[in-house]
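Q: for reference, the sequence and a predicted model appear below.
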Amino acid sequence: MYCLWLRFDDEQDSCCDSSDLEKEEKAINWSETDAVQNTAIYVETGSTLPFHLAANTQENSDQNVTNGLLRKIISGTNAAACSTQGLIPSHISQIYDELFVIHQKLQRESLAQQEYALQLRKREHFLTERETVLFSHEAALAKIRGVEEEVHTKLGIIKEQHEAEVKQLTEVLREITKENRRLKSSFDTLKEVNDSLRKQRKHELLTVKKSNNICQVVQKSKPVKQEKVTVTSKNAKLPTNSQVYELLTFLMDWISDQHLSKIKIHEEREDSHKPQTIETSKKICTQERCMKLLPIATEQLQWMPFVNSKLHMPVIKFIYWSIRQLDSGVQHAAMTSTMRRLGEDIFKGIVIKGNPDSSSEQSTESKSKLAAFFKSSCMPLRFLSTLIVLKTVTQVDYLAQAFDSLRTDLKTDEGKALFLEYQCVPIILSHLKVSSRGLLSVAFDGLLQMTTESDSSQPFLEACSNESFFRTCSLLLRSSKLDTQILEKLCVILQKLSRIKSNKKMFEMFALHQMIQELHRTTNPDHVFLCINLNSILLNLGLSRSNSLISGLSTSH
């Protein structure tokens, strides 16, 4: 550019040489072309280049254009002067005029570009502020996202807790529903049994009336004899009567302890497959005698309120062992009626107003007398009365109360000793039937009380180690109507019995081991206690390779 300026000044100074004019024209054209190209470059790249680069480019271009225009103005002035002097041709002067017009246009475009650059600066400033606002919004959104994630986490925890609570409440509701169904089933069973008992009582009405008539005849004949005794000596009558009862009760106690109970023990230990022998004939004879004595003993219960309460126990014991003698015998209709009446008297007790042996004046002045058996405060008497009720009564509500009383007494060592003394296992077995589902659970509760750690637990397990007990268990396991609660109680007892090595043949005889294997395979794993006992039984029988830890767990339970 500096060279061009020197050249341009030289040309102006000379203004004579045509070759110099041509050179000057070329230099001016080159300068304008350069300025236009620079402006074009700025226009084309201004939209893509950064603002500060575009501004620099624009300033350089404007400076170049300004310098060129100044040159043109100077040259134009000189040219005009030269033209007036006739030094520059007309066509060159016209070119200079056109270039001057172009210069003005470029000035206007330069001003427009400057205004556009100012707008771009303002827009850049606006965008910068907006970008700052967006960054602040983005930071706020990031914080909101963090809070949202935390809220979602807490909501997930609350939802899990809610689902757990709902699941727990659902399980509780399911258990309550099952219990309600059991209660309804028990109620239906009680209703069916009561209906059958009502029909049975109607059927036995004639037999009961005949029995009552016989009793009335006996009672009418007794006062006649007693009146004869009163004529001789009224003062000696009561002591003589009490002595007779003492004698009878001593004899009953003696017979019960030395004869009836021992025969029963011998009967349970003998082999059922042996042919009939002399012992069998004696047993039949004993049963026939008991059948004759039981109705009389039942009538004598009416006199119990008038005798010493210490004499109640021998009478009840004699009645109990007499009933036990009839377990395997055939009972006719008269004995069924006697058993029912005996059970009701034992359950309700005997309440009598006055003494039938005394005069009418003394009878009106005397107070009511009571002989309590099932509700007695004496445990041995209450225990035996409970066993008699379980043997003779068929009403489900009476039986439920009897089992509840038995379970309470078996919580004590004295009750467990009485259970073994009076050989109660067969009595409980008679109620372990699928048909009496309402009593199955309470019956098993009594047996479970006997399995708790005590001096009586091992003798009890030995008393259960017989064919009748395992046959009953086999029938129960074959049934599909048992619920999980009863299965757990049954398996606890079988687990205890499986620890006795001699019982392995009993399990095999009644195929109990196969049923337990199948039950172990199909039982829901959620019933942990049942699965542990089933596995322990199989382990004790040598049918499982499970860890001995499971056996220890079930034993502790």
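A: Right, received. Where do you want to start? Numbers count the residues shown, from 1 in each chain.

Q: from here on, just use CA atoms for contacts and neighbour counts.
A: Fine.

Q: how about the secondary structure of the most centrally placed residue in the chain?
A: Residue closest to the average C-alpha location in the chain (CA atoms, centre = their mean): E171, at 4.6 Å. Following DSSP: H, G, I helix; E, B strand; the rest coil, we place E171 in the helix state.

Q: and the gap between it and L301?
A: Separation of E171 from L301 (CA to CA, to the nearest Å): 52 Å.

Q: next one: K23
A: 161 Å.

Q: who has more neighbours out of these two?
A: L301 (18 against 15; other CA atoms under 10 Å).

Q: nearest spatial neighbour of the more buried one, chain-adjacent residues omitted?
A: Closest residue to L301 apart from its sequence neighbours, by CA to CA, 6 or more residues apart in numbering: I350 at 7.4 Å.

Q: return the residues in contact with the one you found.
A: L301, Q302, M304, P305, L370, A371, A372 (CA atoms under 8 Å, 6 or more residues apart in numbering).

Q: ok, these vs E150, which is closest?
A: Minimum distance to E150 across those is 72.8 Å, recorded for A372 (CA to CA).

Q: thinking the closest one is in contact with G349, fair?
A: Yes: between A372 and G349 a contact is recorded at 4.7 Å, counting by CA atoms under 8 Å.

Q: what is the neighbour count of Q168?
A: By other CA under 10 Å, 12 other residues sit near Q168.

Q: next secondary structure after the host helix or strand of it?
A: Assigned by DSSP states H and E, Q168 belongs to helix 90-203. The helix or strand immediately downstream of helix 90-203 is helix 205-232, counting by DSSP H and E.

Q: distance from the chain centre to that next one, please.
A: 63 Å (CA atoms, centre = their mean, to the nearest Å).

Q: in it, what counts as buried?
A: Neighbour-count burial for helix 205-232, counted by 16 or more other CA atoms under 10 Å, picks out T207, V208, T230.

Q: show me what that helix is packed up against.
A: helix 333-348 (3 or more CA pairs under 8 Å, 6 or more residues apart in numbering; DSSP states H and E).

Q: what's the helix it packs on packed up against?
A: By 3+ CA pairs under 8 Å, 6+ apart, helix 333-348 packs against helix 205-232, helix 278-300, helix 379-392.

Q: structure two is appended below for comparative analysis:
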Amino acid sequence: MGQGGPHITASASFNQYETSFMSQHLHHYKISARENEEESDGRYDLDVETSRLSSPVTPPSLDPPKTRSQRPTAKYLQRLELRPHKKSNPPSVTTLESLSTIPNTEGLHQEDVRDIYEELNEISEKLKREFKILHQRDLVLKQKDKSLNDLQMSLNTAIDNEVKRRLSEREREFEAEFTKLEDALREKTKENRRLKENFDALKNANDILRKELDTLTQSHEKLEKQYRSMQARFINLQRRKDPDEKKKDDLTRILPTDLAQRVHLSLGASKDKGQTGLKRNKSSSNNSQEVIALLLDWVSETQLRRAAANQPTKLTDNTTTQEQIEDRCFKMLPSAIELLREQVTSGSRITLPCLQFIYWSLTHLEGSQSQHLKTSLSSTIRRLGEDLYRGRSSAKTDDGVLLVSSGEFQEKHKEALFFKCGHLHTRLLSSFVILKSITQVDYLARVYETLRNDLKSDTGKEYFLYYQATPIMLSHLKPTHKALTNSTLDIYLQMAMDSPYLRNFLDSCSNENWFQAISLVWKMPGIESKQHEKISIILQKLSKIRLNKKYFEVFGLTASCQELQRSSAVLSPFLSLNLKSILFNLSGAKVQSKVAKE
């Protein structure tokens, strides 16, 4: 084999050793990296490990140990390794001195070891170069990272500045737009305020014009009523014009010369006013004839003709309508009033029937739907009420001119008539007509006083119910007529006293109109305690009638009584007792109605 044999064997051994050495170091580096993650205190740096590899190697003595003790043991070989591997790998050599511990089983020469050392140095240099390259790359990467960080920071700064700039621009634009819109809103507000002020001014002007229109409308209606009244009077005067002229000629022929002259003087004085005086007996005769003619026609139409034809004779029959009755009353009423005015004594046989006809005619006309019938006779009815209140015959025509009798000129009658008459029936009927016809408060107060005295007797109460006088006073039982409210309550209280006619009076009050009027007075603010007591007496007796419970409920009288009873500390004991009685009667009526239903 020669000397080349050992050298070749050493080279092959060295290559094998180099391969195992590099794999062991790479494996050791992986284990170190893994342990760096697991153990904080057992880390190894790549730089330190590389520096260990790059440290100078001194060639050891290649002489094999001559004694047994100098031979390497397994424990020694394990200590030479940097990190033992789980698998049995060749030992790692870090320095040249450690090579001397390897047993020279192959018989390596010193030259081979030097070659190995040189190759190891080359490997070390190569590793240094690689490390330097890696270090440079690391520096480059760090520089790039730093530049990227600087670029990122500059970009962030630029972006922040741009965002701030745009945000400030947007804020300025928003503020400008907000200011513009605020100015526009302010202008709109001013415009709306101006329009509102103009609207309020127009509304006030419209209200003023509406009030003026209402005033003018009322004035127009009043003037229209006056026109119709004057027209009706003119028609009446025109109707009497021809008979007056004839009677004037008759007076000059019949009366003596001196009386005729006085009559002519009276007629001449009244001629300036457009009228002429007449004799009383002639006017009475004409009115009587007219009234009799109308009555005969009415009786013939409604009674005799139907009786002859075996037809019902009641006025409520369908053949006699309400319009026909109102029309005939309207035709006969002026003549009946004139006939009544001509009565000079209270004992006249025609006075009471004439008053009865006038009263029932007025009752029919009050329920009429035609305003023309009411306005045409308003002035005539008002003068009738005034004449009845004065209690003396006026002996005048519609134009106000005095009439004369056959032997003398009467200016005044000594006997009291109508309202001041001593006959109870005539006085009561006159009072009812006065209440329907006039509106003067002083006249009405006097009539109520007289009526209260007349109703103390049972006869007066009988006449009151016969003529159905309960609704007459409802027009005065209002909160607006405070002066007459107490007088009206006195009349109702007088009728509510114990008498044979009490039940009939309570039945006449058991209707919607009466309860509506009395509820308004009961709830009137500022009502006196005495008036409450008077009303409570009447309501206490009406509450005993079971059918009246609905009126108490509808018009709120039950709730009002309960409310008054709660404030019984300020009420009189009498009123408190009446309220308890009313509520007790109403609760009893409620129980009875439930029992009846069951």
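A: That came through fine. If you're wondering where the values come from, they're calculated on a predicted model, not measured in any experiment.

Q: picking that back up, nearest to T84 of structure 1, of the helices and strands packed on helix 333-348 of structure 1?
A: The nearest among these, by CA to CA, is helix 379-392 at 155.4 Å.

Q: ok now that closest one, how far from the chain's centre?
A: That offset, for helix 379-392 of structure 1, works out to 38 Å (CA atoms, centre = their mean).

Q: map A511 of structure 1 across to structure 2 for me.
A: Matched across to structure 2, A511 of structure 1 falls on G556, judged by TM-score structural alignment.

Q: so who does the residue nearest to its match when sequence neighbours are not counted touch?
A: In space, and not counting its chain neighbours, G556 of structure 2 is closest to S519: 7.6 Å by CA to CA, 6+ apart. With contact taken as CA under 8 Å, 6+ apart, S519 of structure 2 is in contact with F555, G556, L557.

Q: repeat that for 10 Å
A: S519 of structure 2 makes contacts with K478, N513, I535, Y551, F552, F555, G556, L557, S560, as judged by CA atoms under 10 Å, 6 or more residues apart in numbering.

Q: do D138 of structure 2 as well
A: Taking CA under 10 Å, 6+ apart as the test, what D138 of structure 2 contacts is K132, K144.

Q: so how far is E37 of structure 2 from it?
A: Taking CA to CA as the measure, D138 of structure 2 falls 21 Å from E37 of structure 2.

Q: now do the shared contacts for A372 and G349 of structure 1.
A: Common neighbours of A372 of structure 1 and G349 (CA under 10 Å, 6+ apart) are M304, P305.

Q: so these two - more neighbours on which side?
A: Ranked by neighbour count (other CA under 10 Å), A372 of structure 1 and G349 place A372 first, with 23 against 19.

Q: aligned partner of D458 of structure 2 in structure 1?
A: Under TM-score structural alignment, D458 of structure 2 pairs with D413 in structure 1.

Q: also K534 of structure 2?
A: That one, K534 of structure 2, aligns with K489 by TM-score structural alignment.

Q: could you verify my assumption that its match touches F444?
A: Yes: counting by CA atoms under 10 Å, K489 of structure 1 does reach F444; the two are 6.5 Å apart.

Q: more neighbours: which of those two?
A: Taking neighbours as other CA under 10 Å, K489 of structure 1 and F444 compare with F444 leading, 21 against 17.

Q: the equivalent of that one over in structure 2 sits in which helix or strand?
A: F444 of structure 1 maps onto L489 in structure 2 when the alignment is built from TM-score structural alignment. According to DSSP H and E, L489 of structure 2 maps onto helix 482-495.

Q: mind listing what's buried along that helix?
A: Buried, per 16+ other CA under 10 Å, within helix 482-495 of structure 2: 483-495.

Q: that helix packs against which elements?
A: The contact analysis (3 or more CA pairs under 10 Å, 6 or more residues apart in numbering; DSSP states H and E) places helix 482-495 of structure 2 against helix 441-454, helix 458-466, helix 502-509, helix 512-522, helix 529-542.

Q: just the angle between the second one and helix 441-454, please?
A: In this structure, helix 458-466 of structure 2 runs at an angle of 120 degrees to helix 441-454, with axes from the mean of the first three to the mean of the last three CA atoms, to 10 degrees as the basis.

Q: swap in the fourth one?
A: Angular relation of helix 512-522 of structure 2 and helix 441-454 on a 0 to 180 degree scale: 110 degrees, by the same axes, to 10 degrees.

Q: go on, the shortest one?
A: Using the same axes, to 10 degrees, the direction of helix 502-509 of structure 2 lies 150 degrees away from that of helix 441-454.

Q: can you list contacts of helix 502-509 of structure 2?
A: Defining contact as CA under 10 Å, 6+ apart, one finds that helix 502-509 of structure 2 is touched by 461-462, 464-465, 468-471, 492, 495-497, 499, 510, 514-515, 538-539, 541-542, 545, 548.

Q: got a list of contacts for stretch 206-221 of structure 2?
A: D200, A201, L202, K203, N204, A205, K222, L223, E224, K225, Q226, Y227.

Q: most neighbours out of the residues you listed, which is it?
A: Busiest of these [other CA under 10 Å] is K225, holding 18 neighbours.

Q: and the residue nearest to G556 of structure 2, what's its match in structure 1?
A: Counting by TM-score structural alignment, S519 of structure 2 lines up with S474 in structure 1.

Q: for S110 of structure 1, see how far away its match is.
A: From S474 of structure 1 to S110 of structure 1 the distance is 114 Å (CA to CA).

Q: list the contacts of T450 of structure 2.
A: F419, K420, R427, L428, S431, L444.

Q: over to S346 of structure 2?
A: Contacts of S346 of structure 2 (CA under 10 Å, 6+ apart): 352, 391-393, 415-418, 420-423, 426.

Q: and with 7 Å instead?
A: Contact analysis of S346 of structure 2 by CA atoms under 7 Å, 6 or more residues apart in numbering lists L417, C421.

Q: what about it, which SS state?
A: Secondary structure for S346 of structure 2, judged by three-state DSSP, is coil.

Q: next one: the one 3 residues further on
A: With three-state DSSP as the basis, the three-state label of R349 of structure 2 is coil.

Q: and it, what's its match in structure 1?
A: Matched by TM-score structural alignment, R349 of structure 2 corresponds to K310 in structure 1.

Q: and its match, how many neighbours?
A: When counting by other CA under 10 Å, one arrives at 10 neighbours for K310 of structure 1.

Q: what's the answer for N15 of structure 2, then?
A: 14.
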